[in-house]
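Asker: Mind looking at a prediction? Sequence and model below.
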Amino acid sequence: MQTQHTSMDETPMFCFQCQEAAKGTGCTIKGVCGKTHDVANLQDLLLYSLKGIAWLAEHSVSPLPEPLEKEVALFITDALFTTITNANFDRDFFFHHIRLALELRDRIDETYSLATQQDVTLPHAATWSAQTDAELEQIAMTVGVRRTTNEDIRSLRELIMYGLKGMAAYTYHAEHLHYSSTEVDRFMRRALAATLDDTLSVSDLLALAMEAGKYGVDAMAMLDQANTSTYGHPEMTKVNIGVGQRPGILISGHDLHDMEQLLKQTEGTGVDVYTHSEMLPAHYYPAFRKYTHFVGNYGNAWWKQTSEFQSFNGPILMTTNCIVPPKDSYVDRLYTTGNTGYAGVKHIPAGSNGQPKDFSALIEQAKQCPPPTELEQGEIIGGFAHHTVLGLADQIAEAVQNGAIKRFFVMAGCDGRMKSRSYYTRFAEELPQDTVILTAGCAKYKYNKLPLGDIGGIPRVLDAGQCNDSYSLVVIAMKLQEMFGLENINELPISYNIAWYEQKAVIVLLSLLYLGVKNIHLGPTLPAFLSPNVVNVLVENFGIAGITSVEEDMHLLMEV
């Protein structure tokens, strides 16, 4: 059924996909992230174009030719990833990708038209066209979130869309290591098409959101296999947080494949490599620790980059989402690559014909820069992905059985700028000494440098890695369930107090719900895109809750 085409011109933009949505409802003039209204609208149009592509592919009576199907899968994955919060702010990039989407849609339309004989009304997403950039911008203002007027349907469509964005991020990284899943690709396409279907009810969309959780687990498992097969299983590692005397390159984002290429190209150059934010867990992989010039981690979570990039002194490479609008003091040292971009910032393209990316510009610039200014000294410990933790299974089981460990707290997810996020630092500090924190993602920067000690040699903060490594926490929970002979995962002494920021956290949440995990606390605020009725459904069916005070939540979660 064709969706009615209406104009939504009340405000220059509308975006509520991340935790920092303005006033807890949505950004309407400029994104809190720094995204301008024109870029926000172009992102909406790119997503709308993907839905049209997916609809045509799904409704053709004969399958797409295999090369075209793969091209569609790769384009959908890449394009979804570009619209994640803090990934790409470059309007020219989106003009280009929207035109690529239209070209791809036209080729799919040829297959659809030849294969489909019955008279079908195509949705506007599959038929719209524009000749100029100005026309693209006009259409872009009409196809955003508020095009769906029913609040609950809109809420669930966006829940699905943001889950797909997170799924695409994991799939993107796996594909760059030559791992893929036709089943995951086809689900993303089917779910995109479903968001154009006005016949789907609230219950239909809830079911689709739970199905997204199933494929989210599959996508995370695929990425885990890709990373560990390529770079080895993460190992318990102490990471230096000081600096050396040589010039350096700082790598941020999430892309381990970029990490590998950069380390190879900087070897023997006299330039050291440091990680920042979500690249910290690269130190846990055996394949990277062999490089003697891979010297440590610099700084903290993504939102502190405007001060930390300035003091680093050398070039910075942003590999994926988590870039913020740069300051003049370091913009000439900032580089983007992959799906990340910012107008005026130098971009490192993919190598041609499968060749590595060329990072020589960063290396040459680094040689002319002073060493990093030291921010801190010491070490932090990590590398507790599922392989390492399962190696400690007997030790952990004994600690649980003799009462040394009373409860585990999953405090995974994202960090962010809001002062209210200090809640997570205080929560970690106030946890009883017989508890252990399981974490993944940049949320760990709220407590991974606290002196929380250990329990019989088991650190009280077990860092599994990036948000991309959240699958490890699932594997650990299921292994504990098996070890203790429990029928229900919710019988485990595990409480979930998760911080969220962007769309990878959404697919992690849907995956946990699919696995039957209940009583998850989510903060610092509940998602703005969840309508009151949808929140009520999640509360009634899964026990989803927000956070309150450290004291109240501590009491409640210790008793779950």
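Answerer: All right, it came through fine.
Asker: drop to CA atoms for contacts and neighbour counts, all remaining ones
Answerer: Noted.
Asker: who touches the residue nearest the centre of the chain in this structure?
Answerer: The chain has residue 504 as the residue nearest its centroid, 3.2 Å off, counting by CA atoms, centre = their mean. By CA atoms under 8 Å, 6 or more residues apart in numbering, residue 504 lies in contact with 162, 163, 165, 166, 167, 169, 467.
Asker: If you rank those residues by neighbours, which is first?
Answerer: residue 167 (32 neighbours; other CA atoms under 10 Å).
Asker: My read is that that one contacts residue 216, right?
Answerer: Yes. Using CA atoms under 8 Å, residue 167 is in contact with residue 216, at 5.7 Å.
Asker: and for these two, which residues touch both?
Answerer: Taking CA under 8 Å, 6+ apart as the contact definition, residue 167 and residue 216 share the neighbouring residues residue 507.
Asker: Quick one: classify the residue lying closest to residue 189 once chain neighbours are set aside as helix, strand or coil.
Answerer: Residue nearest to residue 189 in three dimensions, not counting chain neighbours: residue 54, with 5.1 Å by CA to CA, 6 or more residues apart in numbering. Residue 54 falls in the helix class when you classify it by DSSP: H, G, I helix; E, B strand; the rest coil.
Asker: Please apply the same query to residue 273.
Answerer: The three-state label given to residue 273 by three-state DSSP is strand.
Asker: can you count the residues close to it?
Answerer: By other CA under 10 Å, 24 other residues sit near residue 273.
Asker: another structure for you, compare them:
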Amino acid sequence: MFCNQCEQASKGVGCTTVGVCGKTPEVAALQDLLLHQLKGIAAIAVAGAKVGVTDDVADEYVTGGLFTTVTNVDFDAEHLAGLIRRGAEVKSALRANVEAAGGVVPADDPSVAFEPAGDLAALVAQGEAVGIFSDHDRDENIQALQQTAVYGLKGIAAYADHARVLGHTDPSIYAFEHELLAALSDKDLYLDDWVGLALKTGEVNLRVMELLDAANTGAYGHPVPTSVPLGHRPNKAILVSGHDLKDLQELLEQTEGLGIDIYTHGEMLPAHGYPELKKHSHFYGHYGTAWQNQRKEFDEFPGAILMTTNCIQNPRDTYADNIFTTGRVAHPSAVHVENGDFKAVIDRALELPGFTDEVDGGSVMVGFGRNAVLSVAPTVIEAVKNGDIRHFFLVGGCDGAKPGRSYYTDFVDEAPADTVVLTLACGKFRFFDHQLGEIGGIPRLLDVGQCNDAYSAIKIAVALAEAFGVGVNELPLSMILSWYEQKAVAILLTLLHLGIKDIRLGPTLPAFITPAVLQVLVDNFDIKPIGESAGADLEAILGESAA
């Protein structure tokens, strides 16, 4: 086993015996084998594109397969084995169509010829033989860029899958998935080629985020500023974690009038700002954070728990019977629900005690997407011109379990009173309930939404730059980002594609980035790791008057 795709990579290098996330060597091998299967399908799809053959089934399979290999999505070996075997059917059908149209399928690509073994142990052995997808005969810097691009592609696939569920697709996205996966077998691609593919990954991710934004706002309306309770009230309860708004919508509809309150957890918090979701009176509040106390929170939650997009790491036996998963998410300890039918989740919630008391835990504000922020743009611009707002900070990204993440809490708490903090993704749970006050009626802490909503943050930055007649890099704006998994890689590549400079990244740099590749990022984008203290970084950004 070797896995270094997330920020938890053991000793900053990679997990070799068992994943810090809880991924077993068997699951790791099967995920490597699934990616090998995807490479073969992609190579055939590229050949098909040359003769005008496309295949929606193959597109969906490759997208879903990539999504399945994202950190914390699938821990179920049997589920992965089934996906790999289904891939053989998808590949065979695609190959037949391509060859019938006169396409030439690569004959010397092992991933094209791959056939899955008949039992689980043999499949695991095949995965171990394939290993991590990088070409180990290539220069280490090429391997690093291959990993960077493919990990970004996994993030793209997650966003594309969410958009597809809501009926929004773009053939160019699937074509790029195939192009990049097939490129892994191309020995004629060198360092500059892979730099270009990594940046193109960021370009395509921008389009994917635009597509997902249109899907979410088209289905549920543009988010509006909304106060969300952090306590609870007496009632049966279901806790929903993850990102998938369609799952949440269907659950809200199916629990209408049943005496069950729906609470959000983690990245589902921003869902309270969508008009078509918040109209449900039993869509009540938010419970818990994203990482710091997750297992304790799940232990204590007296209802059913629905995981969308991401699985909990190492669920305890004490609450495993209460956990359900949807979509690409799978765990051997959890019940998987299919086709938007949440009866099993609802029945379990009705069996459990739910909350029997009322607790006022305060509240937080969500719903500051681009429409909400840009609707007060004249006020913001005037505040900047008057000196009431000195600087903007985008402090967001993934949360995680490694030490050092208190930096982000310190940064927000120590940011001067004449600065505004935009935040998004689960990294905000280090400080999301801190009271920073207002500047001229504008909250100093603005929750833009999920990591999926990075498109909104980009649109806000671009609009402000246009209003001031400068480039984004000339704005009084600094990006202080935290990363954990592959969607964060995709977003970072998008920022680099847009030419955004001077990004501070932490809490540690990716294990798959070599010193030479890091130097390229420093030289071209002035990207840098976060410092040892938030105060020192604030002083460096704002000057001696930071306080």
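Answerer: Looks like it came in fine. If you're wondering where the values come from, they're calculated on a predicted model, not measured in any experiment.
Asker: Could I get the TM-score for this pair?
Answerer: Once the chains are overlaid, their TM-score stands at 0.96 when taken by TM-score structural alignment, normalised by the length of the second structure; 539 aligned residues with a CA RMSD of 1.7 Å.
Asker: one step back: quick check: the equivalent of the residue nearest to residue 189 of the first structure over in the second structure vs residue 65 of the second structure, distance?
Answerer: The criterion is TM-score structural alignment: under it, residue 54 of the first structure has residue 42 as its aligned partner in the second structure. Residue 42 of the second structure is 12 Å from residue 65 of the second structure, where distance means CA to CA, to the nearest Å.
Asker: And for residue 189 of the second structure?
Answerer: Distance, residue 189 of the second structure to residue 65 of the second structure, using CA to CA: 25 Å.
Asker: ok, now residue 351 of the second structure?
Answerer: 35 Å.
Asker: Residue 227 of the second structure now?
Answerer: Here the distance between residue 227 of the second structure and residue 65 of the second structure works out to 37 Å (CA to CA).
Asker: same check, this time on residue 466 of the second structure
Answerer: As defined by CA to CA, residue 466 of the second structure lies at a distance of 39 Å from residue 65 of the second structure.
Asker: These two: who's more crowded?
Answerer: Higher neighbour count among residue 466 of the second structure and residue 65: residue 65, with 24 against 13, using other CA under 10 Å.
Asker: Tell me which helix or strand the aligned residue in the first structure for the more buried one sits in.
Answerer: Per TM-score structural alignment, the equivalent position to residue 65 of the second structure in the first structure is residue 79. Element membership for residue 79 of the first structure, per DSSP states H and E: helix 66-82.
Asker: Kindly report the same for residue 199 of the first structure.
Answerer: Following DSSP H and E, there is no helix or strand that holds residue 199 of the first structure.
Asker: What's the separation between the residue mapped onto it from the second structure and residue 152 of the second structure?
Answerer: Residue correspondence to the second structure (TM-score structural alignment): residue 199 of the first structure is matched to residue 188. Computed as CA to CA, the residue 188 of the second structure to residue 152 of the second structure distance reads 22 Å.
Asker: same thing with residue 26 of the second structure?
Answerer: If you go by CA to CA, the gap between residue 26 of the second structure and residue 152 of the second structure works out to 24 Å.
Asker: ok, now residue 487 of the second structure?
Answerer: Distance of residue 487 of the second structure to residue 152 of the second structure, given as CA to CA: 6 Å.
Asker: What's the separation between the counterpart of residue 406 of the second structure in the first structure and residue 165 of the first structure?
Answerer: Residue-level alignment of residue 406 of the second structure against the first structure, with TM-score structural alignment as criterion, gives residue 422. Between residue 422 of the first structure and residue 165 of the first structure the distance, using CA to CA, works out to 27 Å.
Asker: What is the burial count for the match of residue 199 of the first structure?
Answerer: Applying other CA under 10 Å, we find 7 residues neighbouring residue 188 of the second structure.
Asker: show me the residues around it that make contact.
Answerer: Contacts here follow CA under 8 Å, 6+ apart; on that basis residue 188 of the second structure touches nothing.
Asker: What separation do you get for it and residue 498 of the second structure?
Answerer: With the distance defined as CA to CA, residue 188 of the second structure ends up 27 Å from residue 498 of the second structure.
Asker: which residues does the match of residue 65 of the second structure contact?
Answerer: Neighbours of residue 79 of the first structure in contact, by CA under 8 Å, 6+ apart: 46, 47, 97.
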